[in-house]
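Trainee: please work out how this folds:
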Amino acid sequence: MLAAAAQDADREFSFNEQEFRYIADLVKTKTGIVLADHKKNMVYSRLARRLRALRLESFEAYCSFLESGDSEDEMGMFINAITTNLTRFFREPHHFDHLAEKMSEQFGNAPTASRIRIWSAGCSSGEEPYSVAMTMAESLTRLSAYNFRILATDLDTSMVANATAGRYRLRDAEGLSKARLAKWTIQDRSRNEMTIKQGLRDLITFKQLNLLHDWPMKGKFDAIFCRNVMIYFDGPTKDRLLNRFHSCLAPGGWLYIGHSETILEQRDQLIPMGKTIYRKALR
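Mentor: Below you'll find the predicted structure:
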């Protein structure tokens, strides 16, 4: 208790338990993300920037502003500040090896114009869907002859904007081989930047989407990547999301989840096929 009081005294803004609970409840309502008590310091550090930007003097004032009817624009900034965006190219590479193998088996000899759809749900700054695009372009040499698209969605509007631009620091190229770096990016070493080539970017549609709200997509997906997203949801929210993913997958479609995530209750619908890889039954 004394340590917590001393920490509060050292902070730029006071931040009490009631304010944290209000913010945690709001985050849960808006995003489904559950903020445990040990996340209080993280919440403070991320939202203190918003208080400075708005020239507010306290978290009490910020909570009041969020609760007012004048905070619609700020609500987006609030959500963007809270959500975590940790990713890199070809993170958990076994997923991309598996995708290449299975998509090549399924579509390698399929008629041209065959429809192929992949969804990156929680795409963050875009490294995941660009990794998917590289994988598909390399494993299906006639990819341009197919009706192929990747949908990439994220809750954070700033991440969607960054992903759409396809521009990264060269140090973010970790995970890309030299061959892939040369083939799929344009490098500007004077600015320490790289940009994903337009042909690859054209394969992806980036959209802002809250996974807990309505989904406008109508067609089925051959694969869905939703990795390190469900760890922030409670059990009932996770179960509902998995049921919705199941409904969106084509028969035999694949679901890839994060290394720290598990599926227990849905194993009759989503069959484990490898490390954090699941498949919808063919019937």
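
Trainee: for the rest of this, base every contact and every neighbour count on C-alpha atoms.
Mentor: Noted.

Trainee: contacting residues around the nearest residue to M159 once chain neighbours are set aside?
Mentor: Using CA to CA, 6 or more residues apart in numbering and skipping residues adjacent in sequence, the residue nearest M159 is S125, 4.8 Å away. Under the criterion of CA atoms under 8 Å, 6 or more residues apart in numbering, the contact partners of S125 comprise N85, T87, M159, V160, N162, A163.

Trainee: next one: the residue nearest to the spatial centre of the chain relative to A152, how far apart?
Mentor: For the chain, the residue nearest the mean C-alpha position is G122 (1.8 Å; CA atoms, centre = their mean). Counting by CA to CA, to the nearest Å, the separation of G122 from A152 is 7 Å.

Trainee: likewise for D70?
Mentor: Distance of D70 to A152, given as CA to CA: 30 Å.

Trainee: who's more crowded, the two?
Mentor: Using other CA atoms under 10 Å as the criterion, D70 and A152 rank with A152 on top: 28 against 10.

Trainee: that one reaches W119, doesn't it?
Mentor: Yes: if you go by CA atoms under 8 Å, A152 and W119 touch, sitting 5.8 Å apart.

Trainee: need the contact list for S104.
Mentor: Contact partners of S104, counting by CA under 8 Å, 6+ apart, are S139, L140.

Trainee: and it, how close does it get to R267?
Mentor: Using CA to CA, S104 is found at 26 Å from R267.

Trainee: quick one on the thing from earlier: are any of the contacts of S125 buried, and which?
Mentor: Buried subset of those (neighbour count, 16 or more other CA atoms under 10 Å): N85, T87, M159, V160, A163.

Trainee: structure for this one too, so we can compare:
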Amino acid sequence: MPALASQITTDVDDHLDMRDFQRIATLIGTEVGIKLPPAKRLMVEGRLRRRLRHLGLATFAEYGDLLFRRDGLEGELPYLINAVTTNKTDFFREPEHFDCMVKTLVPTLIEQRKDRSPLIKVWSAASSTGAEAFTIAMVLADLHAARRDFRFAVLGTDISTDVIETGQRAIYPSEQIAPVPPGMQTRYLMHSRRSGARPEVRIVPELRRHVRFERLNLMDAAYPYDRDVDIIFLRNVLIYFEKADQAKVITRLVGHLRPGGYLLLGHSESMIGTSITMRQVAPAVFQKV
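Mentor: Now for the predicted structure:
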């Protein structure tokens, strides 16, 4: 099969049958909660072409047969989800939230706690390749160095196994870390010394020890995590969900926050926050009361 796959190039004039696209859209909506309207068909085709080449399939009709007419759906579903999910992420995206975390959220959380050197738990609930989770860890590591009165742990979860593996490797193209302040680059990044290779960096092991990544589908009925999380980042993912699913996801996540904990949404999702029964303390930042 690999030899055959290397000889096959999918025809750019070949397209998903509309019936198969609608079945894929329904499947992704049910399994992941992501909306795929007809306008997204070309995007889905573009993302699936590499998968077709890997499988040695010449046409989308053959792929549709594999999914819906040859009982291949169960084995192929994780790869289909990886292909169609959007994984836009950056280090220090929407930096106002990290400033708020340092100046207000973490100091308030520490003050509320009675235990000595409390463990601050932060969850990046749509972590993609890990840029957000490692940004959180960098910010908390700097704050810890200045205060020394707390500990921290960061959890990153995502539906895509591909991006979870990237986060676990913690290796990124050098150009991707441009938003990271120079001082933090020095403290928290190691540069590859391989000659001739694409320049890459890796998060230092001292920081990686504070961060773990696991696969999680936000559409699951329950999440297997602690219910005393201090801060949850859920930024720029709800816009892809139907309103009913947005409410369910938020309700489940808020259930994992400790009283006084914080939920952070993307700035583009601020209107979603108006339906949350929490106290707004900053733009797109809500506190559980």
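
Trainee: drop the TM-score for these two in here.
Mentor: Comparison of the two superposed chains (TM-score structural alignment, normalised by the length of structure 1) gives a TM-score of 0.89, and 271 aligned residues with a CA RMSD of 2.1 Å.

Trainee: which position in structure 2 pairs with the residue nearest to the centre of structure 1?
Mentor: With TM-score structural alignment defining the correspondence, G122 of structure 1 maps onto A126 in structure 2.

Trainee: count the residues that sit near the alignment partner in structure 2 of P272 of structure 1.
Mentor: In structure 2, P272 of structure 1 lines up with Q280, judged by TM-score structural alignment. Neighbours of Q280 of structure 2 under the rule other CA under 10 Å: 17.

Trainee: could you check what's spatially nearest to the equivalent of W184 of structure 1 over in structure 2, not counting adjacent residues?
Mentor: Using TM-score structural alignment, the partner of W184 of structure 1 in structure 2 is Y188. Distance criterion CA to CA, 6+ apart; nearest residue to Y188 of structure 2, sequence neighbours excluded, is V204 at 5.3 Å.

Trainee: and that neighbour, what does it touch?
Mentor: V204 of structure 2 makes contacts with Y188, L189, M190, as judged by CA under 8 Å, 6+ apart.

Trainee: which position in structure 1 pairs with it?
Mentor: Counting by TM-score structural alignment, the partner of V204 of structure 2 is K197.

Trainee: shouldn't L66 of structure 2 be in contact with L77?
Mentor: No: counting by CA under 8 Å, L66 of structure 2 sits too far from L77 to count as a contact (10.9 Å).

Trainee: quick one, strands of structure 1?
Mentor: For structure 1, the strands defined by DSSP state E occupy 115-121, 147-154, 167-169, 185-188, 193-196, 204-208, 221-226, 249-257, 270-274, 277-280.

Trainee: now tabulate those in TSV and tack on distance to I79 of structure 1.
Mentor: What follows is the strands of structure 1, written out as TSV (distance: least, CA to CA, whole Å):
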stretch	distance to I79 of structure 1
strand 115-121	17
strand 147-154	11
strand 167-169	23
strand 185-188	31
strand 193-196	27
strand 204-208	12
strand 221-226	19
strand 249-257	23
strand 270-274	30
strand 277-280	29
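
Trainee: show me the one of those strands that comes nearest R11 of structure 1.
Mentor: For R11 of structure 1, the closest of the strands of structure 1 is strand 147-154, at 31.6 Å, according to CA to CA.

Trainee: now that closest one on structure 2. Mean distance?
Mentor: Compared with structure 2 after the fit, strand 147-154 of structure 1 shows a mean deviation of 1.5 Å (mean CA distance after the TM-score superposition for structure 1).

Trainee: buried set for that strand?
Mentor: F148, R149, I150, L151, A152, T153, D154.

Trainee: ok, stretch 33-52 of structure 2 next?
Mentor: Residues G33, I34, K35, L36, R41, V44, E45, L48, R49, R51, L52 are the ones in stretch 33-52 of structure 2 that count as buried (16+ other CA under 10 Å).

Trainee: closest to I24 of structure 2 among these?
Mentor: Within the buried residues of stretch 33-52 of structure 2, the smallest distance to I24 of structure 2 is 8.6 Å, found for L36 (CA to CA).

Trainee: now the closest one, nearest residue through space, not along the chain?
Mentor: Computed as CA to CA, 6+ apart, the closest residue to L36 of structure 2 that is not its neighbour in sequence is A25, at 5.3 Å.

Trainee: TSV please, covering the contacts of S125 of structure 1 and showing distance to V229 of structure 1.
Mentor: Shown next, in TSV, are these (distance: CA to CA, whole Å):
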residue	distance to V229 of structure 1
N85	10
T87	11
M159	15
V160	16
N162	19
A163	17
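
Trainee: inside helices: which ones of those?
Mentor: Those of these mapping onto helices are M159, V160, N162, A163, per DSSP state H.
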